[in-house]
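Enquirer: pasting the structure only:
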């Protein structure tokens, strides 16, 4: 099940046997590919589980909240928490700067009143042991504001302006011993560089050393093969105590954009229908074609996406379904540790237990 939540009155009421997943749509009504890609990723997981869900008489409901335009954030359940994915979006990361005139606002004019409510939602997700937040791009910047760990700086000509296309991130030393990201680190080799799909106007520059409760996972590089730059690009705030899977995680790239031929076809259809202008179309087409023209880059992007979004997303969805089924006394034969989660460099998709044995 999928629904849009445009006002507070649209928010769904809890239903027994229905697992809630919330998408925080940060696009402010702008055209985008990321939101649809997030929903499609969730739909794919649910489709893979269709027969198991039917046997357990369980359902998954994905609700997309238009948080920047008045929907309000989702409620975090007192008993079962919430699985939440935040999307990318346009404009300045400080909504007070989006006056339509600021160079970094991209023409966006918005009421910043939504931000405190979203911060309270983030607080609730962090405090609840079953609260999960996976933030992408703009949501990553909002998370940095919520935590107070980094400031947004518009990328000027000295940084080449907007970072777009296949770029690199450098993994931090902390990933070498991280329960989840060590598997990515082991595949990154000596360079500890990973490929990312970028589309960002802002660098998130840490104020000082991060608090002990926040782990830097990656930083920018100053061009592919260049030195490590100061901008923070991936951070972890909380992890699952049982398996070490990140449960509050933000990334400043676009791991949701996979299956680029499909994305390109969707982009062309939207352009032909007049839903996006020529400039937006050409910029996204160039980014997608760059990925398509580089087979090795495509594989490396898929590897990064698997560990920075799709693996954690699948893990937490499976975990929540298992716990829901157990609480209702319904059959659930799958376990998040033994179900395939992440793709490795060989193209195999392995479970958490298999990753531990293989790498």
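Expert: In hand now; what should we look at? Because the structure is a prediction, the values reported are computed rather than measured.
Enquirer: CA only for contacts and neighbour counts going forward, please
Expert: OK.
Enquirer: List the residues that contact the closest residue to residue 53 other than its chain neighbours.
Expert: Closest residue to residue 53 apart from its sequence neighbours, by CA to CA, 6 or more residues apart in numbering: residue 59 at 6.6 Å. The contact partners of residue 59, by CA atoms under 8 Å, 6 or more residues apart in numbering, come to 1, 17, 18, 19, 53.
Enquirer: Pretty sure the second one sits against residue 322.
Expert: Just to be clear, that refers to residue 17. No - with contact defined as CA atoms under 8 Å, residue 17 and residue 322 do not form a contacting pair (11.4 Å).
Enquirer: try it against this one:
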């Protein structure tokens, strides 16, 4: 049996529409670290989905689909979105075939919301005010048994940055499609509003979070120190919470731990199974 590790090809789907962001750097940093830690032949290619209509083929091994600005409703019927959903349909069809090397996809924030609309999983609407900061996320029963969340505490802390939300999950659709809600927005007993769904396993190979597990402390600190973001956080959460968020950035058990846990666990699942598939062929 061959001991050579096959090359792993990752497609990063950039949905930021040319807007400056920390997300793409976060994905690249995680992949570079993972490649070095595991001694992998790993390469990645970035596709500008919204601005240039670039969508990869099904020849990659792993797909990561980013967050992005604007409404997840307004793109309905656009050419780029049709291409994007066609790719997801092809990947799903591929994964259902017997004996194929399965294609794993991780969806973040805007991508999460698009897929929830595609599957009709709940209401998607604009929040009363944007959510931005380092905030707690609570695991459901299914989330506590989820391998991608292994090593996290409940609640765990992550970067939440969104103006839109998925709420009021359609439980019949979840049951019909065999999908599971893994995490919910922080509890807000003083606010009489539904909690947003924060993580979903769509199927064995499609995993999605409405928060940003790729975010790192230095990038978020730079954002929190910007006057517009500082004002946004203080308006939504108060000055005390703003100072607490800055302190949380220094805590190795919070955002640093989340960044070092979720996507690497997903890659373990995607890549180790992929290597098993090829070693069995050797």
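Expert: Here it is on my side, so go on. Since we're looking at a predicted model, the values are computed, not measured.
Enquirer: which of the contacts of residue 59 of the first structure are buried?
Expert: 17, 19, 53 (16 or more other CA atoms under 10 Å).
Enquirer: Which of the residues you listed fall within strands?
Expert: In this view, these that belong to strands under DSSP state E are residue 19.
Enquirer: hmm, back to that, could the contacts of residue 59 of the first structure be laid out in a markdown table, adding distance to residue 156 of the first structure?
Expert: Converted to a markdown table, those look like this (distance: CA to CA, whole Å):
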| residue | distance to residue 156 of the first structure |
| --- | --- |
| 1 | 43 |
| 17 | 50 |
| 18 | 47 |
| 19 | 44 |
| 53 | 49 |
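Enquirer: Of those, which is the nearest to residue 327 of the first structure?
Expert: Residue 327 of the first structure has its nearest neighbour among the contacts of residue 59 of the first structure in residue 17, at 9.8 Å by CA to CA.
Enquirer: top strand in the second structure by residue count?
Expert: Per DSSP E, the second structure has its longest strand at strand 123-139.
Enquirer: Enumerate the positions of the helix or strand following that strand that are buried.
Expert: Next helix or strand after strand 123-139 of the second structure toward the C-terminus (DSSP states H and E): helix 141-144. Buried residues in helix 141-144 of the second structure, counted by 16+ other CA under 10 Å: 143, 144.
Enquirer: who does helix 141-144 of the second structure touch, helix- and strand-wise?
Expert: strand 180-185 (3 or more CA pairs under 8 Å, 6 or more residues apart in numbering; DSSP states H and E).
Enquirer: and the angle for the strand it packs on with strand 123-139?
Expert: The directions of strand 180-185 of the second structure and strand 123-139 differ by 90 degrees, with axes from the mean of the first three to the mean of the last three CA atoms, to 10 degrees as the criterion.
Enquirer: what range in the first structure does the helix or strand just after strand 180-185 of the second structure sit on?
Expert: Using DSSP H and E, the helix or strand that directly follows strand 180-185 of the second structure along the chain is strand 197-201. Mapped onto the first structure using TM-score structural alignment, strand 197-201 of the second structure spans residues 232-236.
Enquirer: so how far is the matching stretch from its chain's centroid?
Expert: Stretch 232-236 of the first structure sits 12 Å away from the centroid of its parent chain (CA atoms, centre = their mean, to the nearest Å).
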